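1. One predicted model, sequence on top.
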Amino acid sequence: MKIHNVLVVGKNEAIVALLIKLVNKYPELFALGTCELEEVPTICQISPVDVLLFSSGLCLAEEKDISQKVAQFHSNVKTVEHFGGGSGLLRTELNQALGLILACPE
């Protein structure tokens, strides 16, 4: 089974931590994240990124800048903007981005 790597980026530490926890409940996914935008290139150098998951607090210019930085390292990265709505919505967004059907975590 291929493990898909998810990079969570947002401004609220508690929300980023929660999203990492939710994503990591799926055996097909591995998430890490940051609230420090300057850390994104370093993370991309040491870890593959299949999905860039934006959380709350970022302005459009920051999202664009982050997307460009990630694309320099991982040209086929998929982007998901998740601003709440529960883990069911998150699962659907990840399914669509990756073309998967993630089972509900137990």
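-> Nice, I can see it.

2. from here on, contacts and neighbour counts on C-alpha atoms
-> Fine.

3. what's the single longest helix in the chain?
-> helix 60-73 (DSSP state H).

4. buried sites along that helix?
-> By neighbour count with 16 or more other CA atoms under 10 Å, helix 60-73 contains the buried residues 63, 66-67, 69-71, 73.

5. nearest to residue 2, of these?
-> Using CA to CA, residue 73 is the member of the buried residues of helix 60-73 that sits closest to residue 2, with 19.5 Å.

6. Use this one as the comparison:
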Amino acid sequence: MEPTQLRILAVGRNAEIMTVMHRLLNAPDNWTGITVTADEAARAAFEKEAFDIVLICAGVSTEEEAVLTAYFKQHSPAVIVKRHYGGGSGLLKNEILYALENR
């Protein structure tokens, strides 16, 4: 079941990709997406707002992903942290909805 307002944080290193992600994540009426390109910005956003899902996007290394995931889970155990590999808007939406259904 989809929350009334889904809050999504996306962390990636490529500014152009994150600009597209921002547009895609904010397209549905009941989604609010924030995109960042630095770990510090991700932590700051996470401390400021509660997120349902965190997407780890292009350019974030496996080691960085592990550190971020540990941080997010420590501060909000129920948050979904998922690696996003790219694809079109339909794939992104289905990926997010699938993660919500299978949490």
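-> Nice, I can see it. Predicted model, so just to flag it, every value in this text is computed and none were measured.

7. Following the chain onward from the longest helix of structure 1, which element is next?
-> strand 78-81 (DSSP states H and E).

8. okay, and that next one goes to which residues in structure 2?
-> Taken onto structure 2 by TM-score structural alignment, strand 78-81 of structure 1 occupies residues 80-83 there.

9. ditto for stretch 41-61 of structure 1
-> Mapped onto structure 2 using TM-score structural alignment, stretch 41-61 of structure 1 covers residues 43-63.

10. which residues in structure 1 form strands?
-> For structure 1, strands defined by DSSP state E occupy the ranges 4-9, 29-34, 51-54, 78-81.

11. The longest helix of structure 1 packs against which elements?
-> helix 40-46, strand 51-54 (3 or more CA pairs under 8 Å, 6 or more residues apart in numbering; DSSP states H and E).

12. Looking at these, which is nearest to residue 16 of structure 1?
-> Nearest to residue 16 of structure 1, of the helices and strands packed on helix 60-73 of structure 1 and by CA to CA, is strand 51-54 at 9.1 Å.

13. after superposition, how close is that closest one to structure 2?
-> When structure 2 is overlaid, strand 51-54 of structure 1 sits 0.7 Å from its aligned residues on average, using mean CA distance after the TM-score superposition for structure 1.

14. who touches that strand?
-> Identification of contacts with strand 51-54 of structure 1 by CA atoms under 8 Å, 6 or more residues apart in numbering yields 4-10, 63, 67, 70, 77-83, 97-98.

15. and if we set it to 6 Å?
-> Around strand 51-54 of structure 1, the neighbours that count as contacts under CA atoms under 6 Å, 6 or more residues apart in numbering are 6-10, 77-82.

16. hmm, which two among the residues you listed are most spread apart?
-> Using CA to CA, the contacts of strand 51-54 of structure 1 span at most 17.1 Å, a distance reached by 10 and 77.
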